[in-house]
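> Structure for this input, please:
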Amino acid sequence: MYFKQTEYESSPEFLASQHYINFTTTISDVGVRADENGRKYVLAGTVIGADGKAATTSTVSSQAVIGILFSTVDVTHGPQPGALMAEGYVIEARLKQAIDNSGTLQEEIKTSLTTKCPKITLR
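Below you'll find the predicted structure:
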């Protein structure tokens, strides 16, 4: 008998309220690392820059942050459309960049997000 165990990962729920507004944008595949199966995913809760890439402390000085990725996007075969949150309440510690930085959002990203997206409220 054939048996294959598959582990599934999920993103933490980062919404603090049911009120949110999303728009469609193109999510870039540049700089996204492939997993052990060769798939490339940009995870929900990732702060996205104007070029469609995940925002980093080095890129926010040269470009604007445009929102937070609402749901995970598979970019294995190139750039793909994704839902970008432009308004709503968010739990800051559960955003992708905050999880990667021990639970706090880097000041550069936080400042750019609150300046460029004033209708996104961090909790």
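> CA atoms for contacts and neighbours, from now on please.
Noted.
> Okay, helices next: where are they in the chain?
With helices called from DSSP state H, the chain shows them at 96-100, 107-116.
> Output these as a markdown table; include the columns mean neighbour count and distance to residue 43.
Listed next are the helices of the chain as a markdown table, based on neighbours: other CA atoms under 10 Å; distance: least, CA to CA, whole Å:
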| stretch | mean neighbour count | distance to residue 43 |
| --- | --- | --- |
| helix 96-100 | 19 | 7 |
| helix 107-116 | 17 | 17 |
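> Save these as JSON lines, and put in distance to residue 81 too.
Conversion of the helices of the chain to JSON lines gives the following (distance: least, CA to CA, whole Å):
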{"stretch": "helix 96-100", "distance to residue 81": "19"}
{"stretch": "helix 107-116", "distance to residue 81": "21"}
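> how about this one, so we can line them up?
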Amino acid sequence: MSKFVVNNYTNNKEILRVLDHYVGIPVTVSDENISLVDGKKIVPAGTIIGGKIAPRLENDGEIVVEKNTQGGATGSAGAGVDAEGVLLYDVDVTHGPAAGSMVIHGFIKLSKLPKAPVADAKAALKQITFTV
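Next up, the predicted model:
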């Protein structure tokens, strides 16, 4: 039996400072540890992300999770995997992992991020410049 889902589309929040100078790659965004808000699980644009278990930049099929942590996630799956990019647009993971785009090079507006990047995340994102 198939599932019927109704999507309401709205304007996306723009996190890029310079719209024509960035590099993004396709990713699959995990639905784990995402809270339900108004019946939906949304990973917001501007979330600092990286591979769950292994670096996404080295493993095309690697699912991504939030990686805006100081000192890494010692002792957990993905320990030692640093921040690798910034989620370009909101991703709806209500019905499971979903496709998104990860910016790996470009200029990002700090004021548009859901959480400010910690020092370790900023250091890991060598090709991203955060601006006000």
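> How alike are these chains, TM-score-wise?
Put the two chains on top of each other and the TM-score (TM-score structural alignment, normalised by the length of structure 1) is 0.73; 105 aligned residues with a CA RMSD of 2.3 Å.
> Of the helices of structure 1, which is nearest residue 88 of structure 1?
For residue 88 of structure 1, the closest of those is helix 107-116, at 11.9 Å, according to CA to CA.
> Which other helices and strands does that closest one contact?
When contacts are defined as 3 or more CA pairs under 8 Å, 6 or more residues apart in numbering; DSSP states H and E, helix 107-116 of structure 1 packs onto strand 65-69, strand 120-122.
> Quick check: which of the ones you listed is buried the most?
strand 65-69 (a mean of 26; mean count of other CA atoms under 10 Å).
> That strand aligns to what range in structure 2?
With TM-score structural alignment applied, strand 65-69 of structure 1 matches the range 83-87 in structure 2.
> those strands in structure 1, which residues are they?
15-27, 41-42, 47-49, 65-69, 73-74, 80-90, 120-122 (DSSP state E).
> Residue 34 of structure 1: which of those strands is closest?
Of all the strands of structure 1, strand 41-42 sits nearest to residue 34 of structure 1, with 7.5 Å by CA to CA.
> Not counting sequence-adjacent ones, nearest residue to residue 54 of structure 1?
In this structure, residue 54 of structure 1 finds its nearest non-sequential neighbour in residue 48, 4.6 Å apart by CA to CA, 6 or more residues apart in numbering.
> wait, isn't that neighbour in contact with residue 63?
No - shown here, residue 48 of structure 1 and residue 63 do not form a contact pair, counting by CA atoms under 8 Å, at 10.4 Å.
> ok, those two, which is more surrounded?
Taking neighbours as other CA atoms under 10 Å, residue 48 of structure 1 and residue 63 compare with residue 48 leading, 26 against 13.
> residue contacts, whichever residue in structure 1 pairs up with residue 109 of structure 2?
By TM-score structural alignment, residue 109 of structure 2 lines up with residue 91 in structure 1. Applying CA atoms under 8 Å, 6 or more residues apart in numbering, we find residue 91 of structure 1 in contact with 14, 15, 16, 122, 123.
> likewise residue 89 of structure 1?
Residue 89 of structure 1 is in contact with 15, 16, 17, 19, 20, 120, 121, 122, 123, counting by CA under 8 Å, 6+ apart.
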